[in-house]
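Asks: need coordinates for the following:
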Amino acid sequence: MKLYDNQNSYSKKPSVITIGTFDGVHIGHQKIIERLVKVGKNKSLESVVLTFFPHPRMVLQKESNIELLNTIDERKDLLSKLNLQALVIKTFTVKFANLSARDYVKRVLVEELNAKHIIIGYDHHFGKNRSANIEDLKIYGKEFGFDVEEISAQDIKDVAVSSTKIRNAISNGELQTANTYLGYPYFLTGIVVRGKGLGKQIQFPTANLQIKEDYKLIPKNGVYVVHSVIDGLTVYGMMNIGTNPTVNGTSQSIEVHFFNLDKDLYDDTLKVHILSRIRDEQKFQSVALLQEQLKLDQEHALKYISVYE
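Replies: Next comes the predicted model:
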């Protein structure tokens, strides 16, 4: 998959395009992109996903505390695995939002992307104030020489339902439900930074994950079964999201204890896949009682992993 953004322009190859945020790149999105790739092969067109960043609500509703399933880099990585030929990321600005529908179609879809076939949802709106719809796009198609294929209402509903259920499930700590709709384990990506060292003192050393993107949806506080790929090997562990109330912590942290791993991970970029939730975060009367609970959590995690593998 080739990536086109502000640094490099699209190649102008005749294309089949679908347009959207594709947050999560979940099973509903995957179905649409599978259709896109098939049409591209049948019509000898380059299969292109057109997406936008920042998310329009980040620009047009700045007070909106939007939470997304993927960072833009995570989205790129997920889309790259779907046999697409090109991903075009347009920078979303107020100026871009103010383009008329016709100017958007002419400048972006036709002149920049050389669209010959567009696959889009029946409820798609575009142009200034989202004033144009799919019927307008079909009229522009006749003017500019591209076909418009409508994604069915049922498929669009499936996408919307999946996205809502995934966000709700993650917010509620129901990772197995979320992962079913995603088609892969939900994951967090961040840099390993130094923590207070408490985990090491009680024989549960942790990698402290710092996520720079404040729009990334973080699961509900609690303890989770996780895995990461480190040096090409899958390593399992357990992760705590929370404030460490036992030691009077106040700010949220994300700490991962890997089983059977002796490696300095500081400053490494780590992708942590979340498999299942073990329990809520708790405040214990002593660090010793916390340590005993962590041993039980590890037993729980190891039993889960033995079935998961």
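
Asks: for the rest of this, base every contact and every neighbour count on C-alpha atoms.
Replies: OK.

Asks: can you tell me the SS state at Q293?
Replies: On the three-state scheme (DSSP: H, G, I helix; E, B strand; the rest coil), Q293 is labelled helix.

Asks: which stretch of helix or strand covers A301?
Replies: Using DSSP states H and E, the element containing A301 is helix 287-308.

Asks: next, the buried residues of that helix.
Replies: 290-291, 294, 297-298, 301-302, 305 (16 or more other CA atoms under 10 Å).

Asks: now render those residues as TSV, adding distance to Q201.
Replies: Shown next, in TSV, are these (distance: CA to CA, whole Å):
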residue	distance to Q201
L290	12
Q291	10
L294	13
D297	17
Q298	17
A301	21
L302	22
I305	26
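
Asks: tell me the one of these nearest Y140?
Replies: I305 (53.6 Å; CA to CA).

Asks: show me what contacts the closest residue in space to I211 that isn't next to it in sequence?
Replies: Distance criterion CA to CA, 6 or more residues apart in numbering; nearest residue to I211, sequence neighbours excluded, is G190 at 4.5 Å. Taking CA atoms under 8 Å, 6 or more residues apart in numbering as the contact definition, G190 lies against 209-212, 269-271.

Asks: and G190, which of the three is it?
Replies: Going by three-state DSSP: G190 is strand.

Asks: ok, it to L270 distance?
Replies: Using CA to CA, to the nearest Å, G190 is found at 6 Å from L270.

Asks: wait, G195 touches P205, no?
Replies: No: contact criterion CA atoms under 8 Å: G195 and P205 do not qualify, at 10.0 Å.

Asks: compare these two (neighbour count), which wins?
Replies: Set G195 next to P205 and count neighbours by other CA atoms under 10 Å: P205 wins out with 18 against 13.

Asks: which residue, other than its chain neighbours, is closest to the more buried one?
Replies: Excluding the flanking residues, the one nearest P205 by CA to CA, 6+ apart is G199, at 4.3 Å.

Asks: A strand includes the one you found, no?
Replies: No: going by three-state DSSP, the assignment for G199 is helix, not a strand.

Asks: residues near it, how many?
Replies: Using other CA under 10 Å: G199 sits among 16 other residues.

Asks: that one reaches N208, doesn't it?
Replies: No: if you go by CA under 8 Å, G199 and N208 don't touch, sitting 10.2 Å apart.

Asks: what sits up against the helix holding A301?
Replies: Applying CA under 8 Å, 6+ apart, the set of residues contacting helix 287-308 from outside is 202, 204, 225, 236-238, 246-247, 278, 284.

Asks: buried ones only from the residues you listed, please, as a ChimeraX command.
Replies: Filtering the contacts of helix 287-308 down to the buried ones (16+ other CA under 10 Å) takes a single ChimeraX command:
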select :204,225,236,237,238,278
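
Asks: just the contacts of helix 287-308: which are in strands?
Replies: Counted as lying in strands by DSSP state E, out of the contacts of helix 287-308, are 225, 236-238, 278.

Asks: for those residues, work out which two are farthest apart.
Replies: Among those, Y236 and I278 lie farthest apart (CA to CA), at 14.1 Å.

Asks: still on that earlier bit, any chance of the contacts of helix 287-308 in CSV, with distance to K157 too?
Replies: CSV is the format used below for the contacts of helix 287-308 (distance: CA to CA, whole Å):
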residue, distance to K157
I202, 49
F204, 44
V225, 31
Y236, 36
G237, 36
M238, 35
T246, 44
V247, 46
I278, 32
F284, 45
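
Asks: let's see this one next, to set against the first:
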Amino acid sequence: MKVIFGVEKLKLQKKKSIVAIGVFDGVHRGHQAIIETIVKDAHDLKVQSVVVTFEPHPLEILVPGAHLPILTGFDLKAKLIERMGVGLLLIIKFTKKFSQMPAQAFIDEILLKKLNVIEVVVGEGFRFGKNSAGDIQLLTNYGRERGYAVKSIPLVYVGGKAISSTRIRELLERGKILEARKILGHYPKLIGKVVQGCGRGRDIGFCTANIETKDKDSVPREGVYAGFVQLNGEAKACVVNIGGCPTFNVKRPRIEIHIIGFDKNIYGNKIEIEIVENIRKQKKFKDKSSLACQIEKDIAKAKKLLCGKFTEFNKYGSIGQAKKA
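Replies: Okay, the predicted model is just below:
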């Protein structure tokens, strides 16, 4: 997938395009329905599939402080979109100036002139342009004049409720990983860089990797989880600790993983973590020996929980990735 940051860097596309537009925070099943449509239609018509998204989230600019934490930072969002087979990802920097672009100008200058669009796919209730004046009806009417088609994808429901980023966020805050997976279409993911820690894990007999991530807002609540880490395209089982370290009186939130059966230097590596299931809440132990004993139990439980899931990872490129019908 080709990634372009900024409309000014986008060259005129000679190949015709089918375009999906949205923020796509979380790339959940509702978003997947939109993106799957452009990938299929582009394949059928032998044209280019394009996702147009915005950074930062428009509400961060339009209503500073009002927007809830994002679910997926850019790196993770781009990776999830790429895995769906999209050809081009265009990231438009959302500014106050850009927010004043009229809806018709957005269509003419970006969709038609730059992307050579023949079909636009959006979600139900989509709005765009200055003062959110653009809607699906305007997009459709303008398409009749300009020669492109429009598809509106209806909301996706799970458990009788429409999927939304807010609903996913609430589930993560409650540590409801399996419920979040049903809505996301995949287990919660994090992407981060391995950085130097204090070495406490090694002191008690367990090598750990401290993860620095821009996606802290998408992290589930504090606790210990079973998951997978992807290193150089290979999935490895791990135990993930989210939060502080009560036994050592460390209150500063952090993400720390123990990769089961792995003891190599990976400082500086960017890795992807997939959180599969909660093991236990955080707890303060009386000493290092008691903590080490509990970690042994955590590892044993993680192995049991993750048993059999490697096959799913190898088949779909991601543990628990939503299967296509």
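
Asks: quick revisit: out of the contacts of G190 of the first structure, who's nearest L137 of the first structure?
Replies: K212 (37.9 Å).

Asks: what's the match for that closest one in the second structure?
Replies: Superposed on the second structure with TM-score structural alignment, K212 of the first structure falls opposite K214.

Asks: I'd say its match and L76 touch.
Replies: No: using CA under 8 Å, K214 of the second structure makes no contact with L76, being 9.8 Å away.

Asks: let me see the contact set for the spatially most central residue of the first structure.
Replies: Nearest to the geometric centre of the first structure sits N70, at 2.1 Å (CA atoms, centre = their mean). By CA under 8 Å, 6+ apart, N70 of the first structure lies in contact with 23-24, 216-217.

Asks: now swap in A180 of the second structure and tell me
Replies: Per CA under 8 Å, 6+ apart, neighbours of A180 of the second structure: 168, 171-172, 187-188.

Asks: now the strands for the stretch 51-200 of the first structure?
Replies: Applying DSSP state E, counting those that start in this stretch to the stretch 51-200 of the first structure gives strands spanning 86-91, 115-121, 147-151, 187-193.

Asks: can you lay out those as JSON lines showing distance to L50 of the first structure?
Replies: Shown next, in JSON lines, are those (distance: least, CA to CA, whole Å):
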{"stretch": "strand 86-91", "distance to L50 of the first structure": "5"}
{"stretch": "strand 115-121", "distance to L50 of the first structure": "11"}
{"stretch": "strand 147-151", "distance to L50 of the first structure": "15"}
{"stretch": "strand 187-193", "distance to L50 of the first structure": "23"}
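
Asks: and among those, the most buried is which?
Replies: With neighbours defined as mean count of other CA atoms under 10 Å, the strands of the stretch 51-200 of the first structure peak in mean count at strand 115-121, which reaches a mean of 23.

Asks: what is that strand packed up against?
Replies: strand 15-19, strand 147-151 (3 or more CA pairs under 8 Å, 6 or more residues apart in numbering; DSSP states H and E).

Asks: do you have the helices of the stretch 101-250 of the first structure handy? List them.
Replies: All helices of the stretch 101-250 of the first structure, identified by DSSP state H, counting those that start in this stretch, fall at 101-103, 134-144, 153-171, 175-182, 198-201.

Asks: re the thing from before, may I ask which of the contacts of N70 of the first structure has the most neighbours?
Replies: G24 (26 neighbours).

Asks: contacts only, for the counterpart of G22 of the second structure in the first structure.
Replies: In the first structure, the residue paired with G22 of the second structure is G20, using TM-score structural alignment. Going by CA under 8 Å, 6+ apart, G20 of the first structure touches 49-52.

Asks: these into CSV, with extra columns for distance to Q30 of the first structure and neighbour count?
Replies: Output for the contacts of G20 of the first structure, formatted as CSV (distance: CA to CA, whole Å; neighbours: other CA atoms under 10 Å):
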residue, distance to Q30 of the first structure, neighbour count
V49, 12, 25
L50, 15, 19
T51, 15, 21
F52, 18, 18
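
Asks: kindly indicate which of these lies nearest G141 of the first structure.
Replies: L50 (17.1 Å).

Asks: tell me the contacts of that closest one?
Replies: Neighbouring residues of L50 of the first structure by CA under 8 Å, 6+ apart: 17-20, 87-90.

Asks: map it onto the second structure.
Replies: L50 of the first structure maps onto V52 in the second structure, by TM-score structural alignment.

Asks: same deal with N172 of the first structure?
Replies: Aligned partner of N172 of the first structure by TM-score structural alignment: R174.

Asks: now that match. Nearest residue, chain neighbours left out?
Replies: Going by CA to CA, 6+ apart, R174 of the second structure has R221 as its nearest residue, at 6.3 Å.

Asks: could you check how far that neighbour is from K281 of the second structure?
Replies: R221 of the second structure is 9 Å from K281 of the second structure, by CA to CA.

Asks: how about JSON lines for the contacts of L50 of the first structure, with distance to R130 of the first structure added?
Replies: As requested, the contacts of L50 of the first structure are exported to JSON lines (distance: CA to CA, whole Å):
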{"residue": "I17", "distance to R130 of the first structure": "19"}
{"residue": "T18", "distance to R130 of the first structure": "17"}
{"residue": "I19", "distance to R130 of the first structure": "14"}
{"residue": "G20", "distance to R130 of the first structure": "14"}
{"residue": "L87", "distance to R130 of the first structure": "23"}
{"residue": "V88", "distance to R130 of the first structure": "20"}
{"residue": "I89", "distance to R130 of the first structure": "19"}
{"residue": "K90", "distance to R130 of the first structure": "17"}
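
Asks: who's in contact with the residue lying closest to F285 of the second structure once chain neighbours are set aside?
Replies: Leaving out its chain neighbours, the residue that sits closest to F285 of the second structure by CA to CA, 6+ apart is T247, at 5.3 Å. For T247 of the second structure, the contacting residues are 283-288, 291, by CA under 8 Å, 6+ apart.

Asks: show me which pair in those residues is furthest apart.
Replies: K283 and K288 (12.6 Å).

Asks: just checking, E274 of the second structure touches Y187?
Replies: Yes: the criterion here is CA under 8 Å, and E274 of the second structure meets it with Y187 at 6.1 Å.

Asks: what is the nearest of the contacts of L50 of the first structure to N114 of the first structure?
Replies: Closest to N114 of the first structure, out of all of those and judged by CA to CA, is I17, at 9.4 Å.

Asks: what's the distance between that closest one and A153 of the first structure?
Replies: As judged by CA to CA, I17 of the first structure and A153 of the first structure stand 19 Å apart.

Asks: looking at the two, which is more packed in?
Replies: With neighbours defined as other CA under 10 Å, I17 of the first structure and A153 compare such that I17 has more, 29 against 12.

Asks: what does L275 of the first structure correspond to in the second structure?
Replies: Counting by TM-score structural alignment, the partner of L275 of the first structure is V276.
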